[in-house]
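K.L.:
sharing a model prediction with you, sequence too.
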Amino acid sequence: MSIASLFEVSGKVALVTGGSSGIGEMIATTLARAGVTVFIAARKPDRLAEALARIAAHGTVEAIPADLADPNGADRLAGELGERTGQLDILVNNAGATWGAPFGEFPASGWDRVMDLNARATFLLSQSLMPLLAKSADEDDWSSVINVSSVASRYTDDTPSAAYGPSKAAVEQLTRVMARWLPKHRIRVNCIAPGWFPSRMNAPIGDDYRAAWLDRTPLKRFGRAEDIGALAIYLASRASSFVNGQVIAIDGGWSA
């Protein structure tokens, strides 16, 4: 077996949630460039269409509008995906949200919104797509679920969100739970915990906070598309066939 073949993912099929911007689009674009047929899902059709056009310049991609914050959103997305393809080798649970407010004023609606999309939807979609992932796996090349967490799951700062970090901590523990249950179906489950990557979510954050983050980062830069894309390729390929239940920080050493 050649080294290149260990990282080969061409011919696979992937679903990337939250694929219309930021980290989701970065991962989707990299997978498409590597020969993966990529389905991207997101809530806003206009942004989804814009991302579809950008990613299509690099490979094969289709878009499915989906609101995973809706209690029935995961089942609807899984159903539509099943109508479009009979194969799913890679599931990237990336869709997420945050909510900013001082702790004493943080609304229950904000808590529910963040927890429902970041944690509950990850569970429900993985559950709904488990049969398709299992069907696509074979003995030598299992299917792969990649959950997206955040370094905020383990570290606190002055960002005013009481829910975001706890929701991502839940994603990391869910990853470990899934990694115990899903291998019997030939499905591996791992988690990426990014630091600062340019995205619509962190765009409103001020220059002072941005500079402080950069100062704390030993590599003295923010994340790039190729950084997180390469990690996704690794976790989706046979190169990581003995990696399961792990949370991998990708933050330039910020959390070291």
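P.N.:
It's in.
K.L.:
please make it C-alpha for all contacts and neighbour counts, starting now.
P.N.:
Fine.
K.L.:
quick one: residue 157 is in a helix?
P.N.:
No: using DSSP: H, G, I helix; E, B strand; the rest coil, the assignment for residue 157 is coil, not a helix.
K.L.:
try this one side by side with the last:
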Amino acid sequence: MIAAAYVQNGAKVYIASRKEQQLKEASSRRVGQSKAGCEALANTIKERESKVHILVNNSGASWGAPFEDFPEQGWDKIIALNVKSIFYMTAALTPLLAKDATGFDPGRVINISSVAGFLTTAHGSRLASGNNGLWSYGTSKAAVNHLTILLATTLAPKFITVNAILPGVFPSKMTAFALKQLGEDGLAQGNPFGQP
């Protein structure tokens, strides 16, 4: 949705994803969640562009498992994708974001976080499924919120703004379990606007 809105408004858009099929549908290229993957994508962009106006970091995955059995991979994968990739992508593109940026027309970084960064995602919560808690997901989104503050203060002297958007639950592949379990009315009860 974000990329489509930028394209419809005349922007040149580069999309990176872990999901190759979605990339094929969006006609773009694939990147990993590592520092090397982020730097490789940034280098490809640097070969084609002299500057970047807006970077939207919209990576996210979740992992649900019981507290006693939560696997180490559930931490490693989620922290790498949801937090590290934001840091490394932003760092790699900072020179292009800063180029020609001014106080009146800054470079912009928008990190997509989640209300899960300050709400519970433990088992039994509205955001978790059954006895499974989203232990690493909520923690990773809290880290994104703090990383956004750190990046904002670090990049402000370069005329780059850094902000986060914290959406609530909305219909998606990642929240399909909650919609199935609670239904739209059940999700709406936890939302001040009265809709998921």
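P.N.:
Looks like it arrived, so ask away. Note that the structure is a prediction, hence the values are computed from the model and not measured.
K.L.:
how alike are these chains, TM-score-wise?
P.N.:
Remark: TM-score between the superposed chains equals 0.88 [TM-score structural alignment, normalised by the length of the second structure]; 186 aligned residues with a C-alpha RMSD of 1.5 Å.
K.L.:
residue 104 of the second structure matches what in the first structure?
P.N.:
Using TM-score structural alignment, the equivalent of residue 104 of the second structure in the first structure is residue 140.
K.L.:
helix, strand or coil for its match?
P.N.:
On the basis of three-state DSSP, residue 140 of the first structure is classed as coil.
K.L.:
just the helices in the second structure please.
P.N.:
Assigned by DSSP state H, the helices in the second structure fall at 2-8, 20-26, 35-48, 72-79, 85-98, 135-155, 176-189.
K.L.:
what's around residue 200 of the first structure, how many residues?
P.N.:
10 (other C-alpha atoms under 10 Å).
K.L.:
surely it and residue 22 touch.
P.N.:
Yes: counting by C-alpha atoms under 8 Å, residue 200 of the first structure touches residue 22, with 6.4 Å between them.
K.L.:
can I get the helices of the second structure in CSV with distance to residue 196 of the second structure and mean neighbour count?
P.N.:
Compiled in CSV, those are given as follows (distance: least, C-alpha to C-alpha, whole Å; neighbours: other C-alpha atoms under 10 Å):
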stretch, distance to residue 196 of the second structure, mean neighbour count
helix 2-8, 19, 11
helix 20-26, 24, 13
helix 35-48, 32, 16
helix 72-79, 24, 16
helix 85-98, 26, 21
helix 135-155, 18, 20
helix 176-189, 5, 15
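K.L.:
could you dump these to CSV with distance to residue 57 of the second structure?
P.N.:
Below are the helices of the second structure laid out as CSV (distance: least, C-alpha to C-alpha, whole Å):
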stretch, distance to residue 57 of the second structure
helix 2-8, 11
helix 20-26, 16
helix 35-48, 11
helix 72-79, 14
helix 85-98, 6
helix 135-155, 10
helix 176-189, 22
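K.L.:
nearest to residue 164 of the second structure, of these?
P.N.:
helix 135-155 (6.5 Å; C-alpha to C-alpha).
K.L.:
touching that closest one from outside, list them.
P.N.:
By C-alpha atoms under 8 Å, 6 or more residues apart in numbering, the surrounding residues in contact with helix 135-155 of the second structure are 61-64, 67, 74-75, 78-79, 82-83, 86-87, 111, 113-122, 160-164.
K.L.:
same question, stretch 91-106 of the first structure
P.N.:
The contact list for stretch 91-106 of the first structure (C-alpha under 8 Å, 6+ apart) reads 14-19, 23-24, 42, 68, 107, 110-111, 113-114, 117-118, 122, 126, 144-149, 159-164, 201.
K.L.:
how does it look with 6 Å?
P.N.:
With contacts defined as C-alpha atoms under 6 Å, 6 or more residues apart in numbering, stretch 91-106 of the first structure is touched by 14-18, 24, 110, 114, 117-118, 122, 145-148, 160-161, 164.
K.L.:
pull out the buried residues from those residues.
P.N.:
14-18, 24, 110, 114, 117-118, 122, 145-148, 161, 164 (16 or more other C-alpha atoms under 10 Å).
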